[in-house]
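Q: using only what follows, build the 3D model:
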Amino acid sequence: MHRVPAFPTIREDSMKIDLSDKHAIVSGSTAGIGLAIALGLAQAGATVVVNGRTQERVDQALAQIRDKVPGARLQGIAADLGAPDGAALLFKQVPETDILINNLGIFEAKPFFDISDEEWQRFFDVNVMSAVRLSRHYAPAMVKRGWGRVQFLSSESGLQIPKEMVHYGVTKTALLAVSRGLAETLAGSGVTVNAVLPGPTRSEGVGNFFASMARDQGVASEALERDFLKEHRPSSLIQRLATVEEVANMVVYLASVQASATTGAALRVDGGVVRSIS
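A: Have a look, this model is predicted:
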């Protein structure tokens, strides 16, 4: 039976997020949204595990965080979490954590009829199974302690499947199902489970994507971004790409004690792209 946690005591006059007694893992955190999340958690005082596929990228990310947060408590682990062996390496070095941010993900624009079986499988392994494996390993100990935070980085593309990358959208929809299902499984345990849905965001991957297209078309990246929003995301209310920091702010809040009553939710940081009031 789940242990019923005590209600947290929160000062009514303060929303200062203090994670100085917490440990966090952020998968795929050497660049973009993942790096911004790792930085935000470190700024809140958490001990943060930074993860990437190569040691060089991990070391670069650690240096960037330490440059902005002197004295940050960090651990870098180079492992491909899209594969079982990589996950096993992480589990061996980091057996438990308080906060798990399943951020690892890949994307690629490709017409539906050109997506092979192998590519479908690769996207599912990296975007979905990495999060499943990590959550399956780390959540039980959180339950035993009566406190924990599990988050899944989905996307507005999980609600509005983009025709230019159906395989990506499908994996992001799957994460919404996994997130809600795990939240139901852990009901009453003191462990919250939520999904965060960024919209078009100026991450390293997206920036490189636009830069590559801009070079091919002989136009400026900024003009291409504006045209993309106008053509593919005309419902955007902020009418610009979000910053990685704006997404990270939501994630850091959900990792806090202040967010103790938010679970089973899908929270959008999409600039209003999804035309829905729910």
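Q: only C-alpha atoms for contact and neighbour calcs from this point on.
A: Fine.
Q: list the buried residues of stretch 196-207.
A: Within stretch 196-207, the residues that count as buried by 16 or more other C-alpha atoms under 10 Å are 196, 197, 198, 199, 200, 201, 202, 203, 205, 206, 207.
Q: so of these, which ones are in helices?
A: 205, 206, 207 (DSSP state H).
Q: any idea how far residue 127 is from residue 133?
A: 11 Å (C-alpha to C-alpha, to the nearest Å).
Q: between the two, which one's more packed in?
A: Counted by other C-alpha atoms under 10 Å, residue 133 and residue 127 do not tie: residue 127 has more neighbours, with 28 against 16.
Q: spit out the contact partners of the more buried one.
A: Contacts for residue 127 (C-alpha atoms under 8 Å, 6 or more residues apart in numbering) come out as 82, 104, 105, 106, 171, 172.
Q: TSV for those, including secondary structure and neighbour count?
A: What follows is the contacts of residue 127, written out as TSV (DSSP: H, G, I helix; E, B strand; the rest coil; neighbours: other C-alpha atoms under 10 Å):
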residue	secondary structure	neighbour count
82	coil	24
104	coil	23
105	coil	22
106	coil	14
171	helix	26
172	helix	27
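Q: next, the second sequence, to be compared with the first:
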Amino acid sequence: MNIDLGGKTALVTGSTEGIGFGIAQGPANAGARVIVNGRTQAKVDAAVARIGGSAVGVAADLASVEGHEQLVAAVPDADIVISNLGIFQPADFFDTDDATWDRHWQVNVMAGVRLARAYLPKMEAKGWGRLLFLGSESAFNIPVEMIHYGVSKTADVALARGLAKRMAGTGVTVNSVLPGPTLSEGVEAMLEAERAKSGKPIEEVAAAFVQEHRSSSIIRRAATVEEVANMIVYLASPLASATTGAAMRVDGGVIDTLM
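A: Coordinates of the predicted model:
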């Protein structure tokens, strides 16, 4: 299987590090011109330099309408849009105030809504396009330690499904991707204290975390960023033309349902 994204422009939000950076590398390796996005110019510049090739960057905070407008002004058109930007903050439900709920909603949901409004009509006019939302296994396995995050990810899956139906027959597909525990830079930082204490490799520490906190995992380890990016690249390609409205799992089997 040869995935060729030559001639395509791919916008990846929240792509200066972690899963987002890995996702940005994927289309770039397949020949796409990649637009990197992050909140600070320094991080954007560093990510663009690491990717190389024809990658360019736009610094804009997509949690705000102003940041969204800044991004669209700089990137008025894209063939592939990957709404990866997301935040999470563990907190007990009764300690989670309105500001925390609103922040998660604006970043995890409304940033993607605004991207869809801006780019889907242009994709439809061309008769081809790909819009992908980064959901999470937490969209189905709502984590008790951050219910607000799980709710926002469930909304992303529902949004992708609704938009896929709205774009029916246009040549534009819309899907969501559901990573499970993934050994991103953020997860490595979260597990660093345990790694230092145990002296074990970070992969073993992550595997122990998965087995304790996501006991339904079938692979019994954290996924790599590249494994998540591989699914994204396929869905962004012409090869995935019959896949739309789907919630595609890269969760290692954590979600314990048949569908």
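Q: mind checking the TM-score on these two?
A: TM-score of the superposed chains, computed with TM-score structural alignment, normalised by the length of the second structure, equals 0.96; 257 aligned residues with a C-alpha RMSD of 1.4 Å.
Q: list just the nearest of the ones in helices among the buried residues of stretch 196-207 of the first structure to residue 149 of the first structure.
A: residue 205 (26.2 Å; C-alpha to C-alpha).
Q: any idea what the closest one aligns with in the second structure?
A: Matched to the second structure by TM-score structural alignment, residue 205 of the first structure sits across from residue 186.
Q: my guess is its match contacts residue 18, does it?
A: Yes: between residue 186 of the second structure and residue 18 a contact is recorded at 6.6 Å, counting by C-alpha atoms under 8 Å.
Q: what's the overlap in contacts for those two?
A: Contacts common to residue 186 of the second structure and residue 18, judged by C-alpha under 8 Å, 6+ apart, are absent.
Q: residue 159 of the first structure -> the second structure?
A: Aligned partner of residue 159 of the first structure by TM-score structural alignment: residue 140.
Q: kindly report the same for residue 276 of the first structure.
A: So residue 276 of the first structure corresponds to residue 257, using TM-score structural alignment.
Q: report the contact partners of the residue nearest to residue 254 of the second structure when sequence neighbours are not counted.
A: Once flanking residues are discounted, residue 254 of the second structure sits nearest to residue 217: 4.1 Å by C-alpha to C-alpha, 6 or more residues apart in numbering. For residue 217 of the second structure, the contact set (C-alpha under 8 Å, 6+ apart) comprises 210, 211, 251, 252, 253, 254, 255.
Q: make CSV out of those and add distance to residue 226 of the second structure.
A: Converted to CSV, those look like this (distance: C-alpha to C-alpha, whole Å):
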residue, distance to residue 226 of the second structure
210, 18
211, 21
251, 13
252, 13
253, 17
254, 18
255, 20
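Q: returning to that earlier point: any idea how far the match of residue 276 of the first structure lies from residue 249 of the second structure?
A: Taking C-alpha to C-alpha, one finds residue 257 of the second structure at 11 Å from residue 249 of the second structure.
Q: which one's more surrounded, these two?
A: residue 249 (19 against 7).
Q: and what about that one, helix, strand or coil?
A: What DSSP: H, G, I helix; E, B strand; the rest coil gives for residue 249 of the second structure is strand.
Q: wait, it sits on residue 181?
A: No: under the criterion of C-alpha under 8 Å, residue 249 of the second structure is not in contact with residue 181, lying 11.6 Å apart.
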